[in-house]
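*Asks:* Below are the sequence and a predicted model for it; my questions follow.
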Amino acid sequence: MRHKRVLPGFGLTMGVTLSYVCVIVLLPVIALVLKGAEIGPERFWAIVTAPRTFAALRLTLSAAAMATVFNALYGLLMAWVLVRCEFPGKRIVDALMDIPFALPTAVAGLALSALFAGNGWYGAILEPMGIKVVYTIWGVALAMSFTSIPFVVRTVQPVLEDLDPQYEQAAATLGASSFTIFRKVVFPAILPAFMTGVTLSFARSLGEFGAVVFIAGNLPMQTEIASLLAVIRLEEYDYNGASAIALVLLAIALVLLGVSNLLQARALRYKGATA
């Protein structure tokens, strides 16, 4: 007797999935690649290496790297606290980790600008000390970090929760210190997930726009990010320039996506081997 399935069959679900991927994802990417191919390699290289474009790309990559380093350290620490520690208000803190996902990035940018401006709560303390955040690369990195920190936390957290404590207990029985247990037992087990979260965080930082434009000041050659420069080129009807900048960001994103998928595959193999 043939059992009636609750969910639609493979053909329908696969068809809907492929249709979505083609219409929403592949077609825009293909259109961008074809538009960039019309430029020609020499013109493309001239656009990308132009002083203003190069400065925007360098700022974007540098600020994204700074934000990712912070997210890697703080995100790992926060995931550890949420999994291994018990304290009043833990559920509230856990829920707060998802605020950057739910909050419009423009609102986040306005809030950060208000806080770190010269007359803001934080800026009034930092600027007399010679630490300026708004309209600097530090402000750009701060906005990127705010919007991308959940990727590290939410990627590492479930792996820590599923980690079998018997290995840590065995190491402790053999006399290993807490730091040695973390370095030799825990961290190797969460490393694939940790690297996946860090990669996703970096990719998200590269594409950030709304939170950055308010706190960066958008000064050409100084605090102008690549995504904003692409929008400016579109407003100037310079479609070739916008396409070239977008293609560079797309290429970096695809590389990061490939790295993320490889790390996830490695994590699944590790989980299967230790099951």
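*Replies:* In hand now; what should we look at? None of the values given here were measured: they were computed from a predicted structure. Numbering: from 1, shown residues only.

*Asks:* going forward, measure contacts between C-alpha atoms and count neighbours the same way
*Replies:* Fine.

*Asks:* for the stretch 51-200 of the chain, what spans make up the helices?
*Replies:* 51-84, 90-96, 99-102, 105-116, 123-126, 137-162, 166-173, 178-181, 187-206 (DSSP state H, counting those that start in this stretch).

*Asks:* nearest to residue 43, of those helices?
*Replies:* Relative to residue 43, the nearest member of the helices of the stretch 51-200 of the chain by CA to CA is helix 51-84, separated by 13.2 Å.

*Asks:* got another, please set it beside the one above:
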Amino acid sequence: MWVVRKRTQVMPGFGLTLGFTLFYLGLIVLLPMAALLLYTAQLSGAQFWAAVSDPQVVASYRLSFGAALLAALINLVFGTVVAWVLVRYRFPGQRFLDALVDLPFAMPTAVAGIALVTLFAGNGWIGRWLEPLGLQVAYAPLGVLVALTYIGLPFVVRTLQPVIQDLEPELEEASAILGASRWTTLRRVVLPALTPALLTGFSLALARAIGEYGSVIFISGNIPFLTEITPLLIVAKAEQYDYAGAAALGTLMLLAAFVMLLLINTLQWWAARRHGQ
């Protein structure tokens, strides 16, 4: 006769940890989202459409989502290079550069915005050389792109670093021994192993860029129809006690970000399944 004994675990069991997880996520994440959606649900369809389809608001959508997407793509490319160099090579100052990657995390966003203005304004250290060439960064859409790229870089680098560390160099050497070129090794060996992490870093950088506020408002100049981002309009409506309009814009941004992240996570799941990770 077999006697089934319950295994005793040192750490708390599944029921306790699951209950704590659901409570914490519900309190911190779901409750604010539910409050926003419930407030928006009080608006009529006409009121909601009027709030989210205003021409000034539509212009902010194009800038917010377009600049966020482009910044995330830039960080996807150059963040991968930075992560690869920091992991695969040893050189003087490596630890300093590795710590420098976290600077956008530690620096308050308002301070980052002021620092970027100092650099790229017409009389700034870099801007004074760019504007004679016809490149205006501060108080232009390009400044928004620069700010979003700045704050999104650490998400890609820190996501890729542990994956690159686990990627054995012997696989690349074996590919080279078998006659593959560097491009073939990169395309057939390295990139497939990094694809899930690349998509994760991209989605994190994109999500952060969509909701960024502090660093952008200083360098953008907040010019209507040109450099206004949607988070700025949400704050402006709230300051004007137009809570209904702010809730409508917030709900639309929330839904758009959710759809984009859902698509990216689906691609990540497909890539991980395809490569057996």
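*Replies:* Structure's in. What do you need? The structure displayed is predicted, hence computed values, not measured ones.

*Asks:* care to give me the TM-score?
*Replies:* Both chains were compared after superposition, and using TM-score structural alignment, normalised by the length of structure 1 their TM-score is 0.92; 273 aligned residues with a CA RMSD of 2.0 Å.

*Asks:* Can you check which of the helices of the stretch 51-200 of structure 1 gets nearest to residue 15 of structure 1?
*Replies:* With respect to residue 15 of structure 1, and counting by CA to CA, the nearest of these is helix 187-206 at 27.6 Å.

*Asks:* now the helix or strand following the closest one: which residue numbers in structure 2?
*Replies:* Later in the chain than helix 187-206 of structure 1, the nearest helix or strand by DSSP states H and E is helix 210-216. Mapped onto structure 2 with TM-score structural alignment as the criterion, helix 210-216 of structure 1 occupies residues 214-220.

*Asks:* swap in stretch 37-55 of structure 1?
*Replies:* If you align by TM-score structural alignment, stretch 37-55 of structure 1 falls on residues 41-59 of structure 2.

*Asks:* rewinding a little: average gap between the match of helix 210-216 of structure 1 and structure 1?
*Replies:* Compared with structure 1 after fitting, stretch 214-220 of structure 2 has a mean deviation of 0.5 Å; criterion: mean CA distance after the TM-score superposition for structure 1.

*Asks:* go on, stretch 259-274 of structure 2?
*Replies:* On superposition with structure 1, the average gap between stretch 259-274 of structure 2 and its aligned counterparts reaches 4.1 Å (mean CA distance after the TM-score superposition for structure 1).

*Asks:* residues of that stretch that come out buried?
*Replies:* Across stretch 259-274 of structure 2, burial judged by 16 or more other CA atoms under 10 Å covers 261, 264-265, 267-268, 271-272.

*Asks:* Dump those residues into a markdown table; add secondary structure and distance to residue 33 of structure 2 as well.
*Replies:* Compiled in a markdown table, the buried residues of stretch 259-274 of structure 2 are given as follows (DSSP: H, G, I helix; E, B strand; the rest coil; distance: CA to CA, whole Å):
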| residue | secondary structure | distance to residue 33 of structure 2 |
| --- | --- | --- |
| 261 | helix | 16 |
| 264 | helix | 21 |
| 265 | helix | 20 |
| 267 | helix | 25 |
| 268 | helix | 25 |
| 271 | helix | 30 |
| 272 | helix | 30 |
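
*Asks:* follow-up on the earlier one: could you pull out the buried residues of the match of stretch 37-55 of structure 1?
*Replies:* 48, 51-52, 56-57, 59.

*Asks:* cool, stretch 220-233 of structure 2 as well?
*Replies:* Under the neighbour-count criterion of 16+ other CA under 10 Å, stretch 220-233 of structure 2 has 220-222, 226-233 buried.

*Asks:* export these to TSV and tack on secondary structure and distance to residue 192 of structure 2?
*Replies:* What follows is the buried residues of stretch 220-233 of structure 2, written out as TSV (three-state DSSP; distance: CA to CA, whole Å):
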residue	secondary structure	distance to residue 192 of structure 2
220	helix	38
221	coil	41
222	coil	41
226	coil	39
227	coil	38
228	coil	38
229	coil	35
230	helix	36
231	helix	36
232	helix	39
233	helix	40
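
*Asks:* Which member of those residues is positioned nearest residue 97 of structure 2?
*Replies:* Within the buried residues of stretch 220-233 of structure 2, the smallest distance to residue 97 of structure 2 is 28.0 Å, found for residue 220 (CA to CA).

*Asks:* quick one: the residue lying closest to that closest one once chain neighbours are set aside from residue 214 of structure 2, how far?
*Replies:* The shortest distance from residue 220 of structure 2 to any residue other than its chain neighbours is 4.3 Å, reached at residue 139 (CA to CA, 6 or more residues apart in numbering). When CA to CA, to the nearest Å is applied, the distance between residue 139 of structure 2 and residue 214 of structure 2 equals 14 Å.

*Asks:* thinking again about what came up before, quick check: of the buried residues of stretch 220-233 of structure 2, which lies closest to residue 244 of structure 2?
*Replies:* Minimum distance to residue 244 of structure 2 across these is 12.5 Å, recorded for residue 233 (CA to CA).

*Asks:* The equivalent of residue 139 of structure 2 over in structure 1: what's it in contact with?
*Replies:* Per TM-score structural alignment, the equivalent position to residue 139 of structure 2 in structure 1 is residue 135. Taking CA atoms under 8 Å, 6 or more residues apart in numbering as the contact definition, residue 135 of structure 1 lies against 215-219, 223.

*Asks:* Looking at structure 2, which of these hold up?
*Replies:* Mapping the contacts of residue 135 of structure 1 onto structure 2 (both residues aligned by TM-score structural alignment, their matches' CA atoms under 8 Å) leaves 215-219, 223 still in contact.
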